[in-house]
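Engineer: here is a sequence together with a model predicted from it:
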Amino acid sequence: MAVFSIQKLTIGFLNVSFLALLTACGGGSTMTDNNGDGDGDSGNSINWTQGVFQPSNNFYQQCQALNEKHWLRSWSNETYLWYDEIIDRDPALTPAVNEYFKLLKTKQITESGANKDNFHSSLPTAQWKAQSQSGVTLGYGFKVKLISPTAPRQGVITYTEPNSPASAQNLARGFEVLEIDGVDFINANSQAEVDTLNAGLYPTKVGKSTSFVFKDINTDETREVILNSQTITSRPVTNVKTLADGSVGYFQFNNHNAIAEKPLYDAFNSLKASNVTDLIIDIRYNGGGFLQMASQVAYMIAGSANTNGKIFEKTIFNDQHPIFNPIDGKRLEPVMFTDEFVGFADNPALVAGTPLPSLNLKRVYLLTTSSTCSASEAIMNGLRGADIEVIQIGSGTCGKPYGFYPTDNCDITYFSIQFTGENNKGFSEYSDGFAPQNTTDNARLPVRIAGCAIADDFSHQLGDPNEALLAAALNYRETQSCPSATSIASKQGFAPARYSDTPAVQNTGAVNLAEQNKILPKQ
């Protein structure tokens, strides 16, 4: 049975070994809130001296602005993976709490020139709970891939959720965005126009009515539809089927959230009953989530004989915490390959401890894109550490061997990188992602593994054996060969993204960033 078991997500900061009394640091700036107006710390002076930190617990859940900023400063110094790369600034000099939080990250870049930390974000706690526990987000029920976020833009629907406004209008994968609320999506170049595009694509309230014009890339037919935003419950596991005369299993896995555990259990049970000898998992849009769920998936692929006694991922915190976990105070223990049902959801469908099925495979085919991130990459790295052959079909992954504990303070949940992860062989260096061996993009420095570089194919539905990535996986299984390497620029006439001085379409709500992580909940 699994050595390491996480019961379920619990939002909240754990008060562990931070019991020192409040003491004045001396020097620096001082703010006092003696009149209760909310801009200080309710009557106590908070002194700041560069490089001197009070315990974060002294400020926890004290919801005046200065206290919140001092909590963020001390908490980051205690737990941020690159704490010694943060420029220590006086919290009193940055008015807004969220703006101060944005400063509490490294500014370093990787060897390939990318930002070292692209995943620093926050969400209202209520929104985060809904997203991670129930798979609930606000929108229309379609996911859009921004092939180029600046003019000339391309945005294409990747898939739609059932029983959503999008599916009710028969929108589907391969519909390209042309207009939003009368604004030209492709060529808009003013900030006001782009604000309209962002507001349309990423609504912030239920009932927002938005006009879209789409083009079907297969027929060039254009359609105008009006969609009303609502809360959307995602289906994290879909398209469970067998291919190649029943010997190959396939399913689409979109998110490591709490409600995915039972569908994953059912999918593997179904494929085991079908006696599949190979497996293709479509994780091209899976940005991550629960790390232990990734270990469950890896176990269900490989089985006990291939994983017994092996580490799935060893979590490593900053150099202040070599032995004990700074979040819960416990001795550091690795995440093993999890062979049982954990019960992530508030009302789990099975009793925790129920044994998981497994296919006992020595290889797996994974369909990936740049949206494949974090916990999804952990599946790849964990299996490789256990000598399971991972064959990658698609494009390079996002590159995130890091993770965090979502931490609430004053009704905001913060996502700040706190640990990195090594597999059973001690490997963790994939900050530029994993990429198929024949990838032609030399702008990054990914870890290259067996497989085929294939551009995402929007002209076929996911799960269609003729869709380019799935077809390449099936062909590789038979021939161990790849078609010519392709990139986005060579498919459907899309132009490669290039520098532009026009504003970018982007999800400013940070929902996507929050999903692109490995999450460790409280044990």
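Structural biologist: Looks like it arrived, so ask away. Residues are numbered from 1 along each chain as shown.

Engineer: CA only for contacts and neighbour counts going forward, please
Structural biologist: OK.

Engineer: count the neighbours of Asn438 for me.
Structural biologist: For Asn438, the neighbour count with other C-alpha atoms under 10 Å is 17.

Engineer: over to Asn254?
Structural biologist: Per other C-alpha under 10 Å, the neighbour tally for Asn254 reads 21.

Engineer: ok, it - contacts?
Structural biologist: Asn254 makes contact with 235-237, 283-287, according to C-alpha atoms under 8 Å, 6 or more residues apart in numbering.

Engineer: ok, which stretches of the stretch 101-250 of the chain are strands?
Structural biologist: 121-124, 136-139, 142-148, 154-160, 175-180, 183-184, 209-216, 222-228, 230-233, 237-243, 248-253 (DSSP state E, counting those that start in this stretch).

Engineer: what comes into contact with the longest one?
Structural biologist: Spelled out, it's strand 209-216. Applying C-alpha under 8 Å, 6+ apart, the external contacts of strand 209-216 come out as 174-182, 200, 221-229.

Engineer: just the angle between that strand and strand 154-160, please?
Structural biologist: Orientation of strand 209-216 against strand 154-160 (axes from the mean of the first three to the mean of the last three C-alpha atoms, to 10 degrees) gives an angle of 100 degrees.

Engineer: same check, this time on the last one
Structural biologist: Regarding strand 248-253 and strand 154-160, their directions subtend 110 degrees when assessed with the same axes, to 10 degrees.

Engineer: ok so Ser76 is a helix residue?
Structural biologist: Yes - under DSSP: H, G, I helix; E, B strand; the rest coil, Ser76 sits within a helix.

Engineer: any idea how far the residue nearest to Thr158 when sequence neighbours are not counted is from Met293?
Structural biologist: What sits nearest to Thr158 in space, not counting adjacent residues and going by C-alpha to C-alpha, 6 or more residues apart in numbering, is Arg173, at 4.7 Å. Using C-alpha to C-alpha, to the nearest Å, Arg173 is found at 27 Å from Met293.

Engineer: in three-state terms, label His70 for me.
Structural biologist: Three-state call for His70 (three-state DSSP): helix.

Engineer: sorry, back to before: list just the nearest of the contacts of Asn254 to Phe344.
Structural biologist: Using C-alpha to C-alpha, Pro236 comes nearest to Phe344 of the contacts of Asn254, at 13.9 Å.

Engineer: hang on, isn't the closest one packed against Phe253?
Structural biologist: Yes - judged on C-alpha atoms under 8 Å, Pro236 makes contact with Phe253 at a distance of 5.7 Å.

Engineer: for Asn466, the count of nearby residues, please.
Structural biologist: Around Asn466 sit 15 other residues, with neighbours defined as other C-alpha under 10 Å.

Engineer: repeat that for the one 4 residues further on.
Structural biologist: Using other C-alpha under 10 Å as the criterion, Leu470 is surrounded by 25 other residues.

Engineer: next one for the comparison:
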Amino acid sequence: MKAYTYSSVALAVTISLLAGCGGGSGSSNTPPVVTTPTTPTTPVTTEPEWEAGVYEPQSQYLAKCETPRSGIDPFTNRAYPDTQGTAMDEKLWLRTWTNDTYLWYDEVDDNDPANFSVLGYFDQLKTNELTPSGTPKDNFHFSQDTAEYNELSQSGISSGYGFDWEFGSTTVPRVLTVRFTEPGSPAATAGVPRGATLSRINGVDFVNDNTQQGVNAINAALFPEDAGTVTSFEFVQVDGSTLSVDITSGDISVTPVQNAKVLDTENGKTGYFQFNTFIVTAQEGLIDAFDMFVEENVTELVIDLRYNGGGRLALASQLSYMIAGPNQTNNATFETLRFNDKNPNTNPVTGETIRPTPFYRNVIDYNAGQLTDTLLPSLSLTKVYVLATGATCSASEAVMNALRGIDVEVVQIGSTTCGKPYGFYPTDNCGETYFTIQFQGVNNKGFGDYADGFMPTTTPNFDFELPGCEVEDDFTASLGDPNEGMLSAALEYAATGSCPEVVTSNGVADVKALRSNQSALGGEKLIPIDKPEQRKENFILHNKINQPVIQERK
């Protein structure tokens, strides 16, 4: 699972602020001495040394920064804890923090930090082992500027145009498809539809330009540094027509819950909603959707998690309760966290005794990190349909796993999920928030082994295989349209108990082909463009809360 203060979670440490002083004395009887003016210098800071296999306490290096922040942190209303230190202090804190809290700490090479930058050193503080399928065990190791992370995780505000992209290929011939646009965003206002593929940007051939100059121009246009940047886009729409629009970048408000509706189907009233991210602003949208479902007496529910990369586990717990209701969740565990073998009973981040996370049945005051007395709406369903893809991750998978742990049948429509039964506590040090895998989550039955993802199949044989259908992501129809491929397959499965005979048609996107590695073609060296997960300013993080501490998981 992938995990989620909710500003950032940091260890409680008392920092002593040392005040430097200096001065001089003179005598009126001493003749003046002419000196050359000098520039004030920063006090000399002694750099600590690395010793292989020796790990000093985190507190020895925490908040000792090469470039300390000053003033008040707007997200905590407290002074920044930073004091003057060195890059080596920052690296040695990362090293000890990893050794103390990383789930696979004993699989991390103890390399000399002097050979790396701070972020470069962090990048290699992870396991190099593989999953049973041969993919990297840890694909979820990253960091982000703390101020940017706090802004997005707390308010749902990010910078850009409002596109959610499907990166088919980042090398020529490139494929970049619009999954959807955020409501009210510049992209939505410009009328760019789902399924449109980018052909030109600021006059550059997006598909075929393989020059470094062209790639730099593409990246600068796709990921503008500032709001107010005007960019010219040219798209090819699903019907083959061209759409040319100028779009101005801005601050984008993320709408986590979209397209909530009740469909009249052969199998009765079916609720549907698109859920994109488990951030705190999602709680209100989820409550509104389930209030509608309860009022309309829906008997089936389709949750569209195909692009939901995760977020706060507390929200995942709340959503699971709203699906299953009070009777099925009573005295049951939503999830239990398992940390490294140094910490079988104690959370190494908080120092608290490890306690299972329940199914939260109440509204949560996320600002205070407390449960309220207000009960959530619920449907008490025994079966739910989940639309999922490889972008379905972390807290989304936690919902699927938790429901299966209390015998709610989860029917999976789409493709294999990303496989993240792990989580982390985002931890700030010196203005960078670090995410390193610190725990694995298991459900009420003790299951959490889905590192290669949940897989839909007509004949499940393993706990990570779910009943359901493999269906391509259909970019020819709007999300929430009953004729859209994945939703249509879910509705047919609900009516017949089986998958449709044909799950693809002309125009349905072949996700596997879109994601193929174009560099395997050989010949000219292909220069890849950036992707959001490679850029701190565009990577959307998701959080979670675990009683009694607000955490995060993704």
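Structural biologist: Right, received. Where do you want to start? Nothing here was measured: the structure is a model prediction, and the numbers come from that model.

Engineer: tm score of chain vs chain?
Structural biologist: Overlay of the two chains. TM-score (TM-score structural alignment, normalised by the length of structure 1): 0.88; 492 aligned residues with a C-alpha RMSD of 2.8 Å.

Engineer: which of Arg173 and Met293 of structure 1 has more neighbours?
Structural biologist: Met293 (29 against 21).

Engineer: relative to Phe458 of structure 1, how far out is the equivalent of Ala260 of structure 2 over in structure 1?
Structural biologist: Counting by TM-score structural alignment, Ala260 of structure 2 corresponds to Val240 in structure 1. Computed as C-alpha to C-alpha, the Val240 of structure 1 to Phe458 of structure 1 distance reads 20 Å.

Engineer: who's more crowded, the two?
Structural biologist: Phe458 (23 against 19).

Engineer: got the contact list for the aligned partner of that one in structure 2?
Structural biologist: Under the alignment (TM-score structural alignment), Phe458 of structure 1 pairs with Phe475 in structure 2. With contact set as C-alpha under 8 Å, 6+ apart, Phe475 of structure 2 has these partners: 179, 194-195, 238, 484, 507-509.

Engineer: I'd like the distance between Phe475 of structure 2 and Glu66 of structure 2.
Structural biologist: For Phe475 of structure 2, the distance to Glu66 of structure 2 - C-alpha to C-alpha - is 48 Å.

Engineer: quick one on the thing from earlier: my guess is the match of Ala260 of structure 2 meets Phe268, correct?
Structural biologist: No - applying C-alpha under 8 Å, one finds Val240 of structure 1 not in contact with Phe268, separated by 9.1 Å.

Engineer: I'd guessed Tyr422 of structure 2 sits against Phe439; true?
Structural biologist: Yes - counting by C-alpha under 8 Å, Tyr422 of structure 2 touches Phe439, with 5.5 Å between them.

Engineer: who has more neighbours, the two?
Structural biologist: Remark: of Tyr422 of structure 2 and Phe439, Tyr422 carries more neighbours, 30 against 26, as counted by other C-alpha under 10 Å.

Engineer: roughly how far does the more buried one sit from Ile540 of structure 2?
Structural biologist: According to C-alpha to C-alpha, Tyr422 of structure 2 stands 17 Å off from Ile540 of structure 2.

Engineer: quick one: contacts for Ile280 of structure 1?
Structural biologist: Per C-alpha under 8 Å, 6+ apart, neighbours of Ile280 of structure 1: 248-251, 364-367, 473.

Engineer: swap in 10 Å and give it another go.
Structural biologist: Ile280 of structure 1 sits next to 242-243, 248-252, 363-367, 391-393, 470, 473-474 when contact means C-alpha atoms under 10 Å, 6 or more residues apart in numbering.

Engineer: now do the same for it: its match in structure 2.
Structural biologist: Counting by TM-score structural alignment, the partner of Ile280 of structure 1 is Val302.

Engineer: quick one: which helix or strand includes that match?
Structural biologist: According to DSSP states H and E, Val302 of structure 2 maps onto strand 300-304.

Engineer: quick one: that strand to chain centroid distance?
Structural biologist: With C-alpha atoms, centre = their mean, to the nearest Å as the basis, strand 300-304 of structure 2 stands 22 Å off its chain's centre.

Engineer: so the longest helix seen in structure 2 matches what in structure 1?
Structural biologist: The longest helix of structure 2 (DSSP state H) is helix 313-329. With TM-score structural alignment applied, helix 313-329 of structure 2 matches the range 291-307 in structure 1.

Engineer: may I see the buried residues of the matching stretch?
Structural biologist: 291-304, 306-307 (16 or more other C-alpha atoms under 10 Å).

Engineer: ditto for stretch 419-431 of structure 1
Structural biologist: By 16+ other C-alpha under 10 Å, the buried positions in stretch 419-431 of structure 1 come out as 419-425, 427-431.

Engineer: can you measure across stretch 111-126 of structure 2, start residue to end residue?
Structural biologist: Stretch 111-126 of structure 2 has an end-to-end distance of 11 Å (criterion: C-alpha to C-alpha).

Engineer: all helices for structure 2, in order.
Structural biologist: Using DSSP H, the helices of structure 2 run over 87-101, 118-123, 146-155, 186-189, 212-222, 282-295, 313-329, 395-404, 485-496, 511-514.

Engineer: looking at the ones you listed, which is closest to Asn111 of structure 2?
Structural biologist: Nearest to Asn111 of structure 2, of these and by C-alpha to C-alpha, is helix 118-123 at 8.6 Å.

Engineer: from Ser211 of structure 1, how far off is the residue nearest to the match of Ala260 of structure 2 when sequence neighbours are not counted?
Structural biologist: Counting by C-alpha to C-alpha, 6+ apart, the nearest residue to Val240 of structure 1 once its immediate chain neighbours are dropped is Phe251, at 4.3 Å. As defined by C-alpha to C-alpha, Phe251 of structure 1 lies at a distance of 33 Å from Ser211 of structure 1.

Engineer: which one's more surrounded, these two?
Structural biologist: Phe251 (22 against 15).

Engineer: show me what that one aligns to in structure 2.
Structural biologist: Checking TM-score structural alignment: Phe251 of structure 1 goes with Phe273.
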